[in-house]
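**Student:** below is the sequence, then the predicted model.
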Amino acid sequence: MKLALATAIGAFSLDEDLAPLREACAEAGIEAHALAWDDPTVGWARFDAVLLRSTWDYTGRLPEFLAWCERTAAVTRLWNPPGVVRWNTDKRYLGELARQGVPVIESHFLAPGDDPATLPDLEEFVVKPTVGAGSRDAQRYVRDERAAAIEHARRLLDQDRHVLVQPYLKAVDEQGETALLFFDGQFSHAIRKGPLLKHGQGPTRALFAAEHIQSRTPSAAEHEVAAKVLAALPFDTLPYARVDLLPSADGPQLLELELTEPSVFLPYGPGAADRFVAALKRRLG
């Protein structure tokens, strides 16, 4: 069996999941190749499946990436499928999940043509594009910096980008963010991320902001929220999903649901790479 691990040229040396994933594939009898998604010389049809891994440069060229997903899925299996990718690459899905009763961080959306001065009046908050990854173009503000936040939103809107505004949950500064990993719908492991957005720090220009990661055992409440998130999805069980939660006074709340190209933090979960590959092998038949 042959599996393509789709990445980006700039991510080859940054993706910590690639090495353990390739090793686990080899042990399971799967021939895995890490290839750039936008390499025109690759014949994707020669693989039994293509697994989206670290295609982290797509956010600035989303139409091109979505078109590639459709073409690839037409000649082989793409995980996750194009419909999932299209839905998940725009954070307006958070509004859809919130309407279904999922505990989502309070989210306000601005569309091109909206007045950025209508962004909500919050004590401390984050402004970011709805299409983005790795904290790129995201920045944290306090109420006294509202004028700067409005200009940030205006720049994004002028680029024909939708904007998401959320309150900054201060508990993350002490407790961090919890990411729960699921392979084929089954919980595998979880990690803790330290806070990414420091006050006064501008948006990162790198593929993603530097992260401080460690293993974590999720609470019962975090498991419960993650289960609600996955149950609310308009898709069948997926090969992989990452549920990112933040602590709040009302309990864990969904920050993001990563179904496209998430780091799955294999080095932080003993046996995680083997569990991931076993799930993929079952799908490969």
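**Tutor:** Yep, that arrived.
**Student:** make it CA atoms for all contacts and neighbour counts henceforth
**Tutor:** Fine.
**Student:** the stretch 1-150 of the chain: strands as residue ranges?
**Tutor:** According to DSSP state E, counting those that start in this stretch, the stretch 1-150 of the chain carries its strands in the segments 2-7, 31-36, 49-54, 77-79, 108-110, 124-129, 139-142.
**Student:** ranking these by burial, who's on top?
**Tutor:** strand 49-54 (a mean of 25; mean count of other C-alpha atoms under 10 Å).
**Student:** that one packs against which elements?
**Tutor:** strand 2-7, strand 77-79 (3 or more C-alpha pairs under 8 Å, 6 or more residues apart in numbering; DSSP states H and E).
**Student:** second structure follows, compare the two:
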Amino acid sequence: MTFADPDGGDDEKELALAAWAEAGIAGRIVRWDDPEADWAAFDAVVVRSAWDYVDRRAEFLDWARRVESVTRLLNPAAVLERNTDKTYLRDLKAPAIPTYWVGPGEEADFPVLDEYVVKPTVSAGARDTIRTGDRGEAGAHAARLVAEGRTAMIQPYLDMVETEGETSLLYFGGRFSHAIRRNPMLAGNATGPGRGNGHGELRTPGGDQLALAEQVLAEFPDVLYARVDLVRLPDGSPVLIELELTEPYLFLRYAPEAAANLARALGAAL
């Protein structure tokens, strides 16, 4: 399941469909907002590149609940609802990047940092996100987001994303598939949903990173796919940046067995 993208959108969809066919699973691409789609006709609906949900989150979640009432939705609607608002980071037991929150009716109260990242809790692909060393600019951007009725997140910018890089661990059916060193999206790469994600390199994760990813996913035992995005703090300890359970780019082209791993997990779920 995808969305209507004039720029071509998801470059992984054909690879995924081919792997599914090899595993004996017939699939086809359908826009999530296609008014003619008969979702009950499918044994399951797999959310993939619904990258326009950011502007239509309520509509997207209503769609997810309707689909789940007539067939199997992967990932489930309750997971999508929780994961499409980054306030889920406040509720996780696993260590996450330090974050300061400010919502409507609240005053921004955050410490002096070397550099700030400020973004809304509902966003994708660095949309409406800024990186700045100016505390006043950080506060002003947070205030603009709050004035629009949104909740803002204020985080430290970690230089480690430009040296070691972010590490994304991909899991299918709860099993580790592969890991990618991702290019930092706030260091000059393309931004926007799905943009800037297609560049990285295969990486062998550390034992502490695997342990953290599995700690995070223990709170979400019934997901078909997950991307756990980690970075190391200056002291070397890994922390969660984001847990992508809705429409993550999966880097299927980077590991020989990645698409087959996803197909096997889907087959097991069915």
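**Tutor:** Sure, I can see it. Fair warning: this is a prediction, and the values are worked out from it, not measured in the lab.
**Student:** before we move on, back to that, and the strands of the stretch 1-150 of the first structure as TSV, adding distance to Arg61 of the first structure?
**Tutor:** Converted to TSV, the strands of the stretch 1-150 of the first structure look like this (distance: least, C-alpha to C-alpha, whole Å):
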stretch	distance to Arg61 of the first structure
strand 2-7	15
strand 31-36	14
strand 49-54	15
strand 77-79	19
strand 108-110	20
strand 124-129	14
strand 139-142	21
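**Student:** quick one, helices of the stretch 101-250 of the second structure?
**Tutor:** With DSSP state H, counting those that start in this stretch as the criterion, the stretch 101-250 of the second structure has helices at 135-147, 160-163, 207-217.
**Student:** if I line the two up, what does Pro95 of the second structure land on in the first structure?
**Tutor:** Mapped onto the first structure by TM-score structural alignment, Pro95 of the second structure lines up with Pro103.
**Student:** its match contacts Leu254, correct?
**Tutor:** Yes - Pro103 of the first structure is within contact range of Leu254, at 6.2 Å (criterion: C-alpha atoms under 8 Å).
**Student:** list the residues that contact both of the two?
**Tutor:** Val225 (C-alpha atoms under 8 Å, 6 or more residues apart in numbering).
**Student:** which of those two has more residues huddled nearby?
**Tutor:** A side-by-side neighbour count of Pro103 of the first structure and Leu254, using other C-alpha atoms under 10 Å, places Leu254 first with 24 against 21.
**Student:** check contacts around the corresponding residue of the second structure for the more buried one.
**Tutor:** Aligned against the second structure by TM-score structural alignment, Leu254 of the first structure finds its counterpart in Leu240. Taking C-alpha under 8 Å, 6+ apart, we find Leu240 of the second structure in contact with 94-97, 228-231.
**Student:** using CSV, lay out those together with distance to Asn261 of the second structure.
**Tutor:** Below are the contacts of Leu240 of the second structure laid out as CSV (distance: C-alpha to C-alpha, whole Å):
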residue, distance to Asn261 of the second structure
Ala94, 26
Pro95, 28
Ala96, 27
Ile97, 29
Val228, 16
Asp229, 19
Leu230, 21
Val231, 25
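**Student:** looking at those residues, which is nearest Ala263 of the second structure?
**Tutor:** Val228 (19.3 Å; C-alpha to C-alpha).
**Student:** so who does Pro103 of the first structure touch?
**Tutor:** By C-alpha under 8 Å, 6+ apart, Pro103 of the first structure lies in contact with 225, 252-254.
**Student:** weed out the non-buried ones from these.
**Tutor:** 225, 252-254 (16 or more other C-alpha atoms under 10 Å).
**Student:** among the strands of the stretch 1-150 of the first structure, which comes closest to Leu180 of the first structure?
**Tutor:** So among the strands of the stretch 1-150 of the first structure, strand 49-54 is nearest, using C-alpha to C-alpha, at 16.8 Å.
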